[in-house]
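Trainee: I would like to see how this sequence folds:
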Amino acid sequence: MNDHSPAGGRRLWADIDLDALRANVRTLRERAVGGAQLMAVVKADGYGHGLLPSAAAAREAGAAWLGTATPQEALALRAAGDTGPLLCWLWTPGDPWRQAVEAGIDVSVSGRWALAEAADAARSAGRVARVQLKADTGLGRNGCQPADWPDLVAAARAAEVAGTVRVTGVWSHFACADEPGHPSIALQQAAFADALGAAARAGLDPEVRHLANSPATLTLPDAHYDLIRPGVAVYGLSPSAEVGTPQDFGLRPVMTLRARLASVKRVPGGHGVGYGHSYTTSGATTLALVPAGYADGVPRHASNTGPVLVAGKWRTVAGRVAMDQFVVDLGGDAAAAGDEAVLFGPGDAGEPTAEDWARAAGTIGYEIVTRVGHRVPRVYRGERAS
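Mentor: Now for the predicted structure:
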């Protein structure tokens, strides 16, 4: 749900700072070496920040390409008027291949069946399909295995000669670039070089070659090739603590998740809180109710550990996170219904960050922002008139 109205009166909302997103894109572009362009990855509803506003802001900041996982995301961008270079990479048989070809979307191909789908769609649409071939250099997810790669590039070249496809890119994805020095990094770079060599020998001349995700963009300049492909870094989060903090790279978190307290009350000592009474007050205290729960994306795994800024101090979730709400223990501090609670943000005002929540829940910052649910309105700051 996108919302451009003021946040007053809302129980829970996500502030999205589009100026921060633009600044992040510009910062990442400055890190690109050798004239590499930038693809802003806007999959998963712009990592929970909103697909269309995030894509527009990234383009305004100089993102030459956009990247999505699903065809529905890519087609939504085209329906909204985006006409720039756009790659979509997660395809299944029977997906809307023809619509993508007609919309000028680059489709990722990892095997002969997908190449056949793209070629059939091109013949049906009466135009050439833009295809990017993905090599599995060691991640083990999508991508063509090295043993099958020579056959795929030869078939792709034959399809080019037949006039049904144009191979616009060759690409792959790192498995462990967020672990600097991991031995797989050099092995994947060598495997990618081999894949590019085989493609060239088959007669392919792609427009772009790309391998660098967010951590590689930040730490592996020799992997930048023609295009860097940051995702989570666009939204101001670090891909891992091992790589560094957002501040280390001049990035600023884009999302701040806020709520207004639904209840504040005094309770005696020994009072159970929440399902299962996993928290019991140690003495007379004040409990505040935050109207956000796991249906909104607050991790249940953060029960008794999640941090929240309330009444000027960090508090910790007291008891279990429920579907729609959780409690914090304010001790002797005062607060009132309607006061603001900040679950996470950039940290400027002392509030927790998404990475703090990730540590509390035993997960990663990516999941914290992408799981913020659709019933949480997004309130955009720095949005430009179209």
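
Trainee: from here on, just use CA atoms for contacts and neighbour counts.
Mentor: Noted.

Trainee: how about residue 283, what does it touch?
Mentor: 268, 269, 270 (C-alpha atoms under 8 Å, 6 or more residues apart in numbering).

Trainee: out of those, which comes closest to residue 291?
Mentor: Relative to residue 291, the closest of the contacts of residue 283 is residue 268; by C-alpha to C-alpha it sits at 22.2 Å.

Trainee: pull the contacting residues for the closest one.
Mentor: Contacts for residue 268 (C-alpha under 8 Å, 6+ apart) come out as 281, 283, 284, 285.

Trainee: work out for me the element the second one sits within.
Mentor: Residue 283 belongs to no helix or strand when assigned by DSSP states H and E.

Trainee: equivalent analysis for residue 131, please.
Mentor: According to DSSP H and E, residue 131 maps onto strand 129-134.

Trainee: compare with the first, here's sequence two:
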Amino acid sequence: MTAAAAVAVETAAPAVISRPTLTVDLAAVAANTRTLAAHAPASALMAVVKADGFGHGAAAVARTALAAGATRLGVTSVDEALALRAAGIDAPILSWLNPVDADFAAAVAVGIDLAVPSREHLDAVAAAANAGTARVHLHLDTGLARDGAPPAEWSQLCRAARLAEQRGLLRVDGVMGHLACADVPADPSNASGRTRFAWGVEVARATGLRPVHRHLAATAATLTDPRTHHTLVRVGAGLFGIDPSGTVRLRPAQTLTAPVVSVRRVRAGTPVGYGHTWTAPAATHLGLLPLGYADGLPRSASGPDGRAEVLVRGRRRRVVGLISMDQAVVDLGDDAVPPGEVATVFGPGDDGEPTAADWAAWAGTIEHEIVTGIGRRVARRTAPARATLRSVR
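Mentor: Below you'll find the model as predicted:
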């Protein structure tokens, strides 16, 4: 089955919702993939589908991105990579964040590339190579002081990798790094990150390694800094409509909706929710949504200073009182909407609904946290064909 056909098979189109539902617009993912690829025309594009495709469904997103021009996939853990293989996806996959005792043998056996950030990881991957020749990407810390080999250990790691390569245990296919401040293109740390990465590639070559792939840029650098593109760019957030640099308009790919489960009329002075942080200033109708912080609505977006809103009947309605684990209350004013009315919590913003960026601002966080945080109780579906066509016009 082709990637496009697989995407079509997965597309469903329920007409109404009876529970909180997250709808994923795969056409938006495809359009974003094409936009990102156009910003790095001389580089291959790796679609990063970690964290279940940033909460959008890893397998469906992977197939969509590959059909739209991506040539390989990226994930964090071996388990994520193995799940893609189990879903029938045979494109190249890189896994770059694993403990030393991860199941590297299982990864090597199904052709998963592995990032190597330390000598310990190199030895563990080499020991797993009896399942086949491992392909590795040496990972250099280019300025974040988290994952990746520290510069002081880089030369030794490259020499050890070359010896393992000569013994036929593995092949060094790539060198990778990551920028700390690519969302602020003028930040001086980006220049130092580029310099350190260039140094790391030269050290690797001096030891006799010949990496085919060199990759430093994630979404923000892909969109703003051609000097970081090298042979491969890694894009994750951008696939889903998030541009950390704020320079390019991408298409959000999630819409979160919920039914109003009950409506009540209350008098002026009625306190609402835990701690009575909000009191109705006038008589009003309150709608109850079966969504809370266990479902991914950030509690920090609510309270006396909260600005969180949802869309009901074409109007923004404020979330009042504290968001609790399972519930949120919405001030409907004079509208006594019937139970079952659909509230749009966030979406692309086409009809005036809040976006994930709005919720991130209200909660004092980033869009990534909003879209990856939707809980398992929320139903998932892909966009109906008509809405999918509309999303790319």
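
Trainee: which of the contacts of residue 268 of structure 1 does structure 2 keep?
Mentor: Here is what carries over to structure 2 from these, by both residues aligned by TM-score structural alignment, their matches' C-alpha atoms under 8 Å: 281, 283, 284, 285.

Trainee: out of the residues you listed, which end up buried?
Mentor: 281, 285 (16 or more other C-alpha atoms under 10 Å).

Trainee: helices along the stretch 201-350 of structure 1, start to end?
Mentor: With DSSP state H, counting those that start in this stretch, the ranges of helices along the stretch 201-350 of structure 1 come out as 214-219.

Trainee: what are the ranges of the strands in it?
Mentor: For the stretch 201-350 of structure 1, the strands defined by DSSP state E, counting those that start in this stretch occupy 208-212, 227-228, 255-260, 263-267, 272-273, 279-280, 285-290, 307-310, 313-318, 326-331, 340-344.

Trainee: give me whichever of those strands is most buried.
Mentor: Each of these was scored by mean neighbour count; the highest is strand 227-228, a mean of 28, by mean count of other C-alpha atoms under 10 Å.

Trainee: what stretch of structure 2 does it fall on?
Mentor: On structure 2, the counterpart of strand 227-228 of structure 1 by TM-score structural alignment is residues 232-233.

Trainee: the matching stretch vs structure 1 - mean distance after superposition?
Mentor: Aligned to structure 1 and superposed, stretch 232-233 of structure 2 gives a mean residue distance of 0.8 Å (mean C-alpha distance after the TM-score superposition for structure 1).

Trainee: just give me how far that stretch sits from the chain centre.
Mentor: Chain-centre distance of stretch 232-233 of structure 2: 17 Å, with C-alpha atoms, centre = their mean, to the nearest Å.

Trainee: now stretch 307-316 of structure 2
Mentor: Distance of stretch 307-316 of structure 2 from its chain centroid, counting by C-alpha atoms, centre = their mean, is 25 Å.

Trainee: gap between the two ends of that stretch?
Mentor: Chord length of stretch 307-316 of structure 2, first to last residue, is 11 Å (C-alpha to C-alpha, to the nearest Å).

Trainee: swap in stretch 214-234 of structure 2?
Mentor: End-to-end distance of stretch 214-234 of structure 2 (C-alpha to C-alpha): 11 Å.
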